[in-house]
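>>> just a sequence and a predicted model for now, questions to come.
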Amino acid sequence: MKVNQAELVISAAKQDQFPGTMIPEVALSGRSNVGKSSFINTLINRKGLARTSQRPGKTQTLNFYIINDRFHFVDVPGYGYAKVSKAERAAWGKTLELYFSSREQLNGVVQLIDSRHKPSEDDILMYDWLKHHGHKVVLIATKCDKIPRGKWAKSKKQISGDLNRDPSDPLIMFSSETGQGKEEAWREIKDLLFAKQPDQESADRSEPDAND
């Protein structure tokens, strides 16, 4: 995917702040510090569009980024950070539940998991919750440059087993440092975004600059 335009539309703290446009969306979810900001910046070839919080777990908004005036990436608050109060977690949870359960524009979710470690309890609960709500999920195993390539298969097996992964949900080894998995991630994300728009996808394939 060639990205010509990317910008933050709004940081929404509640449902009535979500953009009203009907363009398709993909949400990005994961533990705090899993590398969501680096993932977004790598995909769009921009170093500073998505920024890492100086206080992990304290981001309380859903950040809507518009890409090529055609779709949104929605960076949702990171989960699993112990220093966040129960009251804050409850407030985020209500907004997130409304988003994931009722957002008509949401076509799927990218869930990021650190490839260096087994999935956390929060990773497992989040995946189960997304599947309970019927979402298609692309699993991204981040920071794979930090482990030997010979251990990638073991990492994927661990993640798949612990999550009881739906075989239809792709699992991609990814590194923001090397670009590993970038093209594969884009292919799967485009499938999420435009599976319901075959005519538009045909037009994309006919454009000479549609892909890297």
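Noted; the coordinates are in hand. Residues are numbered from 1 along each chain as shown.

>>> contacts, neighbours, all on C-alpha from now
Fine.

>>> what kind of secondary structure is the residue sitting nearest the centre point of the chain in?
Closest to where the C-alpha atoms of the chain average out (C-alpha atoms, centre = their mean) is Leu28, at 2.2 Å. On the three-state scheme (DSSP: H, G, I helix; E, B strand; the rest coil), Leu28 is labelled strand.

>>> right, and the helix or strand after the longest helix anywhere in the chain?
Longest among the helix segments of the chain by residue count, using DSSP state H, is helix 86-102. As assigned by DSSP states H and E, the chain's next helix or strand after helix 86-102 is strand 106-114.

>>> now that next one and helix 86-102, what's the angle there?
140 degrees (axes from the mean of the first three to the mean of the last three C-alpha atoms, to 10 degrees).

>>> show me where the chain has helices.
Ranges of helices in the chain, per DSSP H, are 36-44, 86-102, 121-132, 152-163, 182-194, 198-206.

>>> residues contacting the fifth one, please?
In other words, helix 182-194. 1, 24-26, 42-43, 71, 107-108, 110, 136, 138, 140, 170, 172, 174-175, 200-201, 212 (C-alpha atoms under 8 Å, 6 or more residues apart in numbering).

>>> which of the helices of the chain sits most buried?
For these, the largest average neighbour count (mean count of other C-alpha atoms under 10 Å) is found in helix 36-44, namely a mean of 21.

>>> for that helix, packing partners?
With contacts defined as 3 or more C-alpha pairs under 8 Å, 6 or more residues apart in numbering; DSSP states H and E, the packing partners of helix 36-44 are strand 25-30, helix 182-194.

>>> try this one side by side with the last:
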Amino acid sequence: MKIVSTEFIKSATRPVNYPISDLPEIAFAGRSNVGKSSLINVLVNRRKLVRTSATPGRTQLINFFDINGTFTLVDLPGYGFAKVPPEVKKQWGPMMRTYLETRDNLRAVVFILDIRREPREEDIQMIDWLEEFGVPTIPVITKIDKLPRSQRSAQIAKIAEATGLGKNAFTLFSAHTREGNEAIWELIESALAEAD
């Protein structure tokens, strides 16, 4: 997909604040520090559409972005080990679950895992929610340049086993080399086409 325009719409925490729109939405979800912001920035070919941070957990709201005036990219809060106040952490689960359950124009979720980390309880919870609400899922494994090729297959097998997803379900991605960029776009475009 050729990116012509990207524009921040608004941030929200609950349905009453979501933007009113009929455009299809593609959401991005993953634990803190999996490279979600870097993935989004590479996909839309913008260096700072989504702020990247050395401090995990900076995305504490649901952020909506208009892409080309044709669909909305939704950046969901990172979850997991982020050093944030406990009351904020408690809000994240219900905030994301409510979005996934109630947003009618959600077409797919790009679900992101770090190749160097085995999935944790929160990752499995996200998969369960996506399955429960029938949300099409685009599983992506990031930071593949951080592991030698000889070690990738074994690590992917561990991730596949922990998540219950097939090894071939995952698209491999590197923000550094941009490997996987086109493959992810093909899956997103396919999800958007089904919205028509």
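Received it, and whenever you're ready, just let me know what you need. Values in this document were obtained by computation on a predicted structure and should not be read as measured data.

>>> mind telling me the TM-score for this superposition?
Overlay of the two chains. TM-score (TM-score structural alignment, normalised by the length of structure 2): 0.92; 196 aligned residues with a C-alpha RMSD of 1.8 Å.

>>> quick revisit: the residue nearest to the centre of structure 1: what's it in contact with?
Here Leu28 of structure 1 is in contact with 36, 73-76, 109-112 (C-alpha under 8 Å, 6+ apart).

>>> switch the cut-off to 7 Å
Going by C-alpha atoms under 7 Å, 6 or more residues apart in numbering, Leu28 of structure 1 touches 74-76, 109-111.

>>> any chance of JSON lines for these, columns distance to Gly161 of structure 1?
Listed next are the contacts of Leu28 of structure 1 as JSON lines, based on distance: C-alpha to C-alpha, whole Å:
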{"residue": "Val74", "distance to Gly161 of structure 1": "27"}
{"residue": "Asp75", "distance to Gly161 of structure 1": "26"}
{"residue": "Val76", "distance to Gly161 of structure 1": "25"}
{"residue": "Val109", "distance to Gly161 of structure 1": "19"}
{"residue": "Val110", "distance to Gly161 of structure 1": "18"}
{"residue": "Gln111", "distance to Gly161 of structure 1": "16"}
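
>>> which single one of these is nearest to Thr95 of structure 1?
Among the contacts of Leu28 of structure 1, Val76 lies closest to Thr95 of structure 1 (C-alpha to C-alpha), at 10.1 Å.

>>> so what's the aligned residue in structure 2 for that closest one closest to, chain neighbours aside?
Alignment note (TM-score structural alignment): Val76 of structure 1 maps to Leu76 of structure 2. Sequence neighbours aside, Ile62 is the residue nearest to Leu76 of structure 2 in space, at 4.9 Å (criterion: C-alpha to C-alpha, 6 or more residues apart in numbering).

>>> now do the same for that neighbour: its match in structure 1.
Under TM-score structural alignment, Ile62 of structure 2 pairs with Leu62 in structure 1.

>>> OK, contacts around its match?
Contacts of Leu62 of structure 1 (C-alpha under 7 Å, 6+ apart): 11-13, 74-77.

>>> and if you look at Ala169 of structure 2?
Pro139.

>>> circling back: with distance to Ile189 of structure 1 and neighbour count added, can I get the contacts of Leu28 of structure 1 in CSV?
Converted to CSV, the contacts of Leu28 of structure 1 look like this (distance: C-alpha to C-alpha, whole Å; neighbours: other C-alpha atoms under 10 Å):
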residue, distance to Ile189 of structure 1, neighbour count
Val74, 13, 25
Asp75, 14, 22
Val76, 16, 22
Val109, 9, 24
Val110, 8, 25
Gln111, 11, 22
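
>>> shared with structure 2, which of those?
Retained in structure 2 by both residues aligned by TM-score structural alignment, their matches' C-alpha atoms under 7 Å are the following of those: 74-76, 109-111.

>>> and Gln151 of structure 2, how many residues sit next to it?
11 (other C-alpha atoms under 10 Å).
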